[in-house]
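Colleague: Fold the following for me, if possible:
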Amino acid sequence: MTAHDVIDAFVATGLPTSDRQNRTITAGCEDLKCAQMIAVDEVSVYLFSDVAQAAHYVEAFGADKVYQHGLLAIRYKRDGKHPIDDALIPQYNATLDAVVSVG
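Modeller: Next up, the predicted model:
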């Protein structure tokens, strides 16, 4: 399963996912130790090769901004042109959980 799979699941459930971009290289995945990062206006999805590294990412940015399940983490965009609607966060989390459970 990849970060693209998670974004595809968001699309399938009707969650906002505008302007998909692969930012694996430009987001500093080398420094973050992530294998992949796909961003849409509302969230960024990170794929890590190690669960401990994913958990470290959550610790670094805070559980109020990042949700993790296994190797995948969602970072919510709180500012900018398309800040996340806080009411949708549980749906993003549940969708990630479903993707990981199936994967």
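Colleague: From now on I want contacts and neighbour counts done on CA atoms only, so please keep to that.
Modeller: Will do.
Colleague: Okay, strands next: where are they in the chain?
Modeller: 21-22, 34-39, 43-48, 66-69, 72-76 (DSSP state E).
Colleague: Next, the second sequence, to be compared with the first:
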Amino acid sequence: MTNRLRLLSTAATVLIALGLTACGEDSADQDGGTWADGRSPAPATSAAAPTEAPGGAAAARPTGRPTESASTPPFTMPTKAAGTPSARSVVDAFKAAGLAVPNIRDRSRECGPDGVGIGCAQLVATDAVSVYVFPDEATASNQTEIWGNDAYRKGAVVLNYLGTKTSATERKRYDAVLAKLA
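Modeller: Just a heads-up that it's a prediction; the model follows:
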């Protein structure tokens, strides 16, 4: 009987602790605090929040998820160095040389903090090869070392073959076209 009472009192204590934890206030809820992104926490009510602020102006709430804190300066996409071919011109040179470039996609926006975030200035991907243009040769060289044998670099342009079925013979043809461009 004593073990049963001890078990029940332990179970009751755990349940009460869980209940209190779930009902507790966040530090941002106290005294009108704000979240890390600068927004004030919304009050917990069962009614839907109004879509317009008093006076007819739209509520000043950010849309989407923030990518940076208020203390971080805004992200600026790197730019390619003067004289470096663009990723699209490299892909066009592959086409002109008779190389396959199926399913061309401009994925330059993925160079920033919401994408792969590797510091590239431009990225054009195909099913055969991805073309990365970096702001400088040092960054391109560092990334080429990370990708190893699945990459080829000429100047600030890197060809990446990761995840493709491009044969070693075909890779040499793509590499040769880039070598003539850069």
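Colleague: Tell me how the two chains score on TM-score.
Modeller: Scored by TM-score structural alignment, normalised by the length of the first structure, the superposition of the two chains gives a TM-score of 0.86; 94 aligned residues with a Cα RMSD of 1.1 Å.
Colleague: Please identify the deepest-packed of the strands of the first structure.
Modeller: strand 43-48 (a mean of 26; mean count of other Cα atoms under 10 Å).
Colleague: same for it, what does it pack against?
Modeller: helix 3-12, strand 34-39, strand 72-76 (3 or more Cα pairs under 8 Å, 6 or more residues apart in numbering; DSSP states H and E).
Colleague: Same list, those, but as CSV with distance to residue 49 of the first structure please.
Modeller: Converted to CSV, these look like this (distance: least, Cα to Cα, whole Å):
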stretch, distance to residue 49 of the first structure
helix 3-12, 12
strand 34-39, 6
strand 72-76, 9
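Colleague: right, so of the strands of the first structure, which gets closest to residue 85 of the first structure?
Modeller: strand 72-76 (9.4 Å; Cα to Cα).
Colleague: Just the residues contacting the lengthiest helix in the first structure, thanks.
Modeller: If each helix of the first structure is counted by residues according to DSSP state H, the longest one is helix 89-102. Residues from elsewhere that reach helix 89-102 of the first structure (Cα atoms under 8 Å, 6 or more residues apart in numbering): 1, 5-6, 9-10, 13, 15, 67, 69-70, 74.
Colleague: Outside of stretch 34-52 of the first structure itself, list whatever touches it.
Modeller: For stretch 34-52 of the first structure, the external contacting residues (Cα under 8 Å, 6+ apart) are 2-4, 6-7, 16-24, 27, 29, 33, 53-54, 70-77, 81-84.
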